[in-house]
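[1] Sequence and computational prediction follow.
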Amino acid sequence: MAQGTGTLSGKVTESDNGNPLPGAQVYVDGTTNGTITDGNGHYSLSLPAGTSTVSVSFVGYTKQTTKVTIQEGKTLNKDFALSADLFNLNDVVVTATFSKRTQFDSPLSMTEMDSKKLEKLTSNSQADILRTVPGITAEGGGGEVASNVFVRGLPSGGQYQFTPIQIDGIPILSAFGLNSSAHDVYFRNDLGFRNMEFVKGGVSTLFGAGSVAGIINYSSITGSAIPENKIQLEWADGGRARADVLSSGQINKTTFYAFSGFLRYDEGPLKTGLKTVGGQFRGNIKKMLNDGKGAFTLYGQYIDDKVVFYLPYPLKNDNGNYSRPKGNDGKTVYTTLTGEATDFSFDTPYGVHKSQISNGVMTKGGYLMADFNYNFDNDWVLKVKTKYASYQHQFNLFLDGDGVHNVPELQSDYLAARGLPANATFTYVSTGQPLKQTDLLFQNRILDRNRPMQELVGEFNLSKNFDWGSANHNLTIGTFNSYTSARDDDYIYSYLGDFRNQPKMVDVTYQENGVTQNYTEGGYIVGSGSQTSNKVNAMQKSAGYLADEIKWNRFNLDVGLRYEHAKGFITSETGIGSNTFDKGTVQTNGFALAMAGLYKLSHQANLYANFSKGYFFPEIRSVKFISPGVTQSYKPEKIYQAEAGAKFGFKNFAANLGTYYVTLGDRRSVDFVNDGAGGVTEQVSVQSTRTIGLEAYASYYLTKKLNFYGNLTVQNHEYTKVEGNPDQVGNWLRRQPRAMGMLGIAYNDGVFDAGLSDNFIGKRFANDANTVKLDPYSIMRLDAGYTTMLGKTQSFRLGVSVFNLANSVGITEGSPRQGNSQISGGDFFVGRPILPRRVYVRATFNF
């Protein structure tokens, strides 16, 4: 035994029944000195002689903290009995914070979802996970990826621009707007995540990539002395099968591992003839250093996945009531995607382009990340993270019409609108049979997009915990650096099909001077294919930050600042095949300030408030060239956010009530809109917005087995500036409700569990002009399961889950391609409904 040390040992148990808690953490506050309990709940921890503050925590239980006095060379026995924490209020916040503060004691609003909840949602999109969070509007009508996520009335376009996604403290992507791919295309949820935290406000938003509006952070399971193994098999109607695996444990006394992954095949949820297929594998190895004073963890990911993406399509319009229409075959049309439109090819200046649409949203590649932290003897803590990522990525999609008419057409109208002879004939490509005179036609476009991406990220910081007067400080100074590069090569082409599910390709022929002319060949509109974009965008970011997290009497205080320099590099071909390029560089600086405070009113109630002044660097793709080599101006968009509220935590009841105020100035909003000639173009609009809102969350356990919960957000958001369209000032922000919420009930007795929830989304408008109203809708979700023990530590759960239980046809959006020109009149309305009801069956083995 080292000189000047002693030993603290004992047992950690459940207070209700005395059962041991294996894997509980026992650690010295403000240091990395700690250990975990063994399979029988026992622990042993070497401590310096003298008085130390020791905490004991375990997920789902209330943390205990006590002072112990250790004598040199002696052993002090100390047992702990932890009581259940039904609301996880005492879980330690890990997202970008350096003091071990719990949710309840953090001066910010946050939402946590633990592994048990995530386990039931591994196959779902980020929208299904995030729509349960107060203040977030999440749309998942497109499928598993590219969810549209809006937070607190910010006009983000839905691509996580104000709510970056992190995995283990490092952003999936550090730069926004190199192209329009959402960041969730680069990873999938699996069983290997310990929890998800969404934090808003406080200095936590200054670290890492930085975002004053909020950060979504997924923390991976890392191995411990207690092995954890899990296999989950899933089936769903519509031809879905998925297998997930998790394995974690100990390699030796100081080395631990965790591995997770999945393989999945899916022909649904909508039948298109296209398939979602692929998988992902993630893992980490953690090495403890110098008797637990430090750790080195190596993380890795490999993904090879293809996902079908659903866009808006023509819906039946009955005086503003939108519903799924009937097709030529008399059956309900759920989508106009079709596997018959996958074999087209056409010439470009750079060779023949072959259709990529069968790949859907394709991502192949991964990342390697290293995480090092060390607690020095003088109480300085060093943390270093670095990541390299490289992905081959395509975002191929069916658009929502031909860009001119955009709705199903009568055969005679189709010919007249395109100047074709009235005696032209329509035949099915697959059979050669003519169409019936009453059959509708639907001309659509496909957009293929190649978007490979590479990124290098590094973060370095030092923190020190110290007492100054009667206050305890946790001071952090650090730097964040990244370089991200992404291509954007786009190809667009058109085809003609009839109007039904999985439209059949249609050929149009006519006679001209005795010669047969083909307007389409195999359904492909002759001459419609072209390459429309050949770009490379990159961004280099360097930031420094300084923050202090303070504990003083009943107060927890945050204060911090961040300064960041961003430099963007733009390369765009001026006319495809011209071999001439516009090249430009833009750069700017941003400054952020955050302050937050919490007052401990009692053991059951805390008051909190926070304020932040932040920035957002405009999307590089929004920057145009004024003349060759000369770009538009580039300056940060300013965000101000303030929040105040109260947290309540009792034995059976927890609640959070808060009000917030958010403004955003001179936002460069980028949209893909129809150009009127069958193509699409990027349209930039400069906007400012303001939102005032109220968020409330409550959860009540009637018994330890029965829980009622819910949340409500009411907000007043509006445009305060719209360049070029002053008439839109005062309008609602597009696609965002002024009222939304959720109600749920859950039961779990350890054998049988069941839950029912209902998410409500209020009225919205489809565009900035507010010319198209979208009615309120709700999504109900049912989950139930039965668990049986297979041994002392082994179990099996058979569960069923139903998404959209009531089979709602709520409309999440109109046609982004039509934008402000879209109206609510006519026989058809182009919109995207939520996905229809789907039933999942899951078998989960734990051992």
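    Nice, thanks for sending it over.

[2] going forward, measure contacts between C-alpha atoms and count neighbours the same way
    Fine.

[3] and residue 727, that's in a helix?
    Yes: according to DSSP: H, G, I helix; E, B strand; the rest coil, residue 727 belongs to a helix.

[4] How far does stretch 254-265 sit from its chain's centre?
    Between the centre of stretch 254-265 and the centre of its chain there are 21 Å (C-alpha atoms, centre = their mean, to the nearest Å).

[5] For that stretch, which outside residues touch it?
    With contacts defined as C-alpha atoms under 8 Å, 6 or more residues apart in numbering, stretch 254-265 is touched by 190-192, 221-225, 239-251, 275-289.

[6] Against residue 245, how distant is residue 843?
    Residue 843 sits 12 Å away from residue 245, going by C-alpha to C-alpha, to the nearest Å.

[7] Can you pull the residues that touch both of these two?
    Common neighbours of residue 843 and residue 245, using C-alpha under 8 Å, 6+ apart, are residue 232.

[8] Buried only: go through the contacts of stretch 254-265 for me.
    190-192, 221-225, 240-250, 275-289 (16 or more other C-alpha atoms under 10 Å).

[9] In strands only, show me these.
    The strands, defined by DSSP state E, take in 240-250, 276-289 from the buried ones among the contacts of stretch 254-265.

[10] put this beside the first:
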Amino acid sequence: MSFSTVSLSRLLLASAFAGTLADPGLAQAQAPAASTAAADEKAAPEDDVIIVTGSSTAQRKFDVSYAVTSLSNADIQKLAPLNFADLLGNIPGIQAEATGGEVQNVYRLRGIPNEGSFQAFHQDGLPLYHDNDGPFFKGDVLNRVDLMTRTVEFVRGGPAPIFASNASAIYNMITVTGSDTPAGAVRLTLGDTGLYRFDAYHSGPIGKRTYFALGGFVRRHEGYRPGGFPSDDGGQFRANIRHEFEGGEVKASVLYLNDKNVFYLPIPVADPRNPTSSLDPFLDYFTGTLNSPALRNARLVYSDGAGSKLSEDRDLADGRHTKMLSFGLEYKQALGDWTLDAKGRWTDGKVDFDALYSTTNPADSNVFASGFLAAARTAFNTPTQTVARLGYAIGGTNGATVFDPRATSGLVLSAQYRAIASDFYSGQGEVRLYRDIKTGLGKHSVVFGGYASAYGNEYGQRYQDYLFELATKPRTLDLIAYSDTNQILGYVTDKGVLRYSTTITAGESDVTIWAAFANDTWQVTDNLRIDAGVRHERYTFRGFGIGQTTVNLGDPTTLADNATRAYTGIPNNTRFTVNVTPWTFGANFDLSSQFGIYGRVSEAFRVPSEFNVYSGAANVVPKARQYEAGVKIAMPGVSAYLTGFYTKFDPFNASFLAFNPVTGQNNVPLTFIGSAVTKGAEADIDIRPVKWLSLAGTVTVSDPTISDLVNEQGASAAAVDGNQPIRQPKVYGNFRPAISFDVGEANVQTYLRYNYVGKRFVDLFNRTELPSYDTLGAGLIVEYRSWNFQVVGDNITNARGLTEGNPRTDQLAGQGSSTAIYGRPLFGRNVRFVVTKAW
């Protein structure tokens, strides 16, 4: 176990016993409880849960005029998600792909063709890093659920653009804080995939009107697709101190995250020579991976721009190594009729990312080699010797260990090692003033606020391509040029490297944002509520990217270092500003205490990312206009929230192969600009016909389409207009029946979780299909006094399904088959055992 894991373990053990050691009398006076920190939320009817996200003041879930889901820690425990993306996949309107591993997964909101950057992740009302989609780290990288998570609130659409930047949705994680009653829990999770996880938290008073809470988790996991090294290793620690005073409170918090997570990428699942032929004998569908111990010491070679050849040693086992320290401070104070809420956060961190990305489809070994024969002859022929053939050997053995792919699958494949370093900081603060104003025509709840952030990053990325055998945990291969007497004349590769420095980027960025916002919720009558809000933001981007060129690194014995990308050493300075004004307008009408309707329109923007500073890419600012109307039902035994929505996203940038009428060339990559439109409906329903039975589920039915595509050269987009956007299904959802009964003093809950995802496509032409799939999970929970025992199984039928194809290459024209032969499969059957002791 790593030093960081040991250190976090000690912190968590301290958190588990801190309260009892600090004040044994308090601990002895408190009777054990059979629940976690979220007991109050679990006991409250869902419609009476108080919502604070996307609102000027706290409101009941039933009263708000937008789609929101609130999950307590107990709810999350029952769902037992594999990761945060899997949790998002249980929320209506959110399509999640949770097969990339612990973090950096894909989640899309209501058809917006974007992999997460229109969705804001908050902790206690502020982001940890201002940008929703930072330089190679998304919100789910920085935000982890553990026992210090009290609730998570998911706001889709609604007023999200007013209370967060770049947001058509807000996912707000609300942490545990202390109270007069000491509370805590420890939890041990064991899994049959080599998972070992320990969670703990403790909270309570430490003085008069002063309270604390602290806890977190440590975890080590061999992985769903074992690569010869742990896929996850590390954890996080969180703590806060809160002091109440007359008319207000102040709270200070800290978060420390130190975690390594391997990234699972697509794998070949069928033979491209015969797409009906499975590759399971060589690369198992459920456990196969291209992650390999062969890349524990990967040497990346590139030119520094001063004529020097540099090398950097990387370790694939490091995965995405995130180290982050964040401090928060919040102050609330009543000022007459007004309330002041000021909060700030400072985050400093680093992400070192190592991953092996898929590139092209597997190739017949003979066909692949023949493609390099002409180049090898040009490079290695001499007046006395000629390249007669190309052959394979295990990478780095100088040809001593000959390898014949025809003795196994007959295929070889290439993949790309990506090494990225992102050293980031983010400081953000927000001030809100709010109050209720009673008038002759109802009551206004108004909020005025200001937000500011300074964030930035020192960034570097280097990619290089490798050649592999087709196998799980594959060995690298060398492709060698032989004479007719079997002498080695040169190498197409270099110690398994097919191409050095295929991509390099380096630079720095510093960004500032200033925002002002206002929102008014007008309670016109007891039944009618209208609200409107506006937010204006001004961004200033500054920074530089290091110039690039193409060079030959100068080794005459290999083709791998020809025409590589290199730094020029010359910075390209960039400065630009962006202004956006998102807004929202909504209304809610309650026909009775059990039935209500609402409607809303809102508009959100996505400003350029920091990568535009390094790369000099065009500064496009897409917007998402959302219309939504919903019905709310809260009857004894029935809770239902039904929402219809219409989302228009533009500009939608699409690149695909088409005929160029200017040059007369056919099947060339061209860029088209248009819109992505999604019409749909989502439902969140929980029916309890009797006390012991719950029938809960969510479903989203939509029609995502691409429309109005235009090319500046007049090329036709008829083959794509009206198609589904890449990887977006028309139907997805889940059904979760549960039965609860008592056995003596114990309460037993048993449940199923059925998930369904409709068919999608890997390309804009919709030529290559990702078939629909469904999975079945099951769980058993036994609560006995202060103990909670849980067994949960995922994909218990070993259902097959692909969450994505091979996006590096197949988006232009598909994979040459009607069904994907290269993709990221679901994880196979896995089981976890969880035991929790609460007090």
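    Structure's in. What do you need? In this text, all values refer to a predicted model and were calculated from it rather than measured experimentally.

[11] tm score of chain vs chain?
    Here the TM-score for the pair of chains, by TM-score structural alignment, normalised by the length of the second structure, is 0.83; 743 aligned residues with a C-alpha RMSD of 3.0 Å.

[12] can you give me the strands in the stretch 51-200 of the second structure?
    Along the stretch 51-200 of the second structure, the segments classed as strands by DSSP state E, counting those that start in this stretch run 59-60, 67-72, 94-97, 106-109, 119-123, 133-134, 137-138, 149-156, 169-175, 183-191, 195-207.

[13] same thing with the stretch 651-800 of the first structure?
    Under DSSP E, counting those that start in this stretch, the stretch 651-800 of the first structure gives strands at 653-674, 680-701, 706-722, 739-748, 752-761, 764-765, 773-774, 777-789, 795-803.

[14] which one of the ones you listed lies closest to residue 52 of the first structure?
    strand 653-674 (31.3 Å; C-alpha to C-alpha).

[15] Give the other helices and strands that that closest one contacts.
    strand 637-649, strand 680-701 (3 or more C-alpha pairs under 8 Å, 6 or more residues apart in numbering; DSSP states H and E).

[16] Compute the inter-axis angle for it and strand 680-701.
    Interaxial angle, strand 653-674 of the first structure versus strand 680-701 (axes from the mean of the first three to the mean of the last three C-alpha atoms, to 10 degrees): 170 degrees.

[17] Measure how far stretch 279-293 of the second structure is from the centre of its chain, please.
    Relative to its chain's centre, stretch 279-293 of the second structure lies at 24 Å (C-alpha atoms, centre = their mean).

[18] in it, what counts as buried?
    Result for stretch 279-293 of the second structure [16+ other C-alpha under 10 Å]: buried residues 279-280, 282-293.

[19] how about residue 362 of the second structure, what's its match in the first structure?
    Aligned by TM-score structural alignment, residue 362 of the second structure pairs with residue 407 of the first structure.

[20] How about residue 575 of the second structure?
    With TM-score structural alignment as the criterion, residue 575 of the second structure pairs with residue 585.

[21] what does residue 590 of the second structure give?
    Match for residue 590 of the second structure (TM-score structural alignment): residue 600.

[22] helix or strand for the closest residue to the match of residue 362 of the second structure other than its chain neighbours, which one?
    Nearest residue to residue 407 of the first structure, sequence neighbours excluded (C-alpha to C-alpha, 6 or more residues apart in numbering): residue 314, at 5.8 Å. Element membership of residue 314 of the first structure, judged by DSSP states H and E, is strand 313-318.

[23] Pipe the helices and strands packed on strand 653-674 of the first structure into CSV and attach distance to residue 473 of the first structure and mean neighbour count per row.
    Output for these, formatted as CSV (distance: least, C-alpha to C-alpha, whole Å; neighbours: other C-alpha atoms under 10 Å):
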stretch, distance to residue 473 of the first structure, mean neighbour count
strand 637-649, 23, 21
strand 680-701, 30, 19
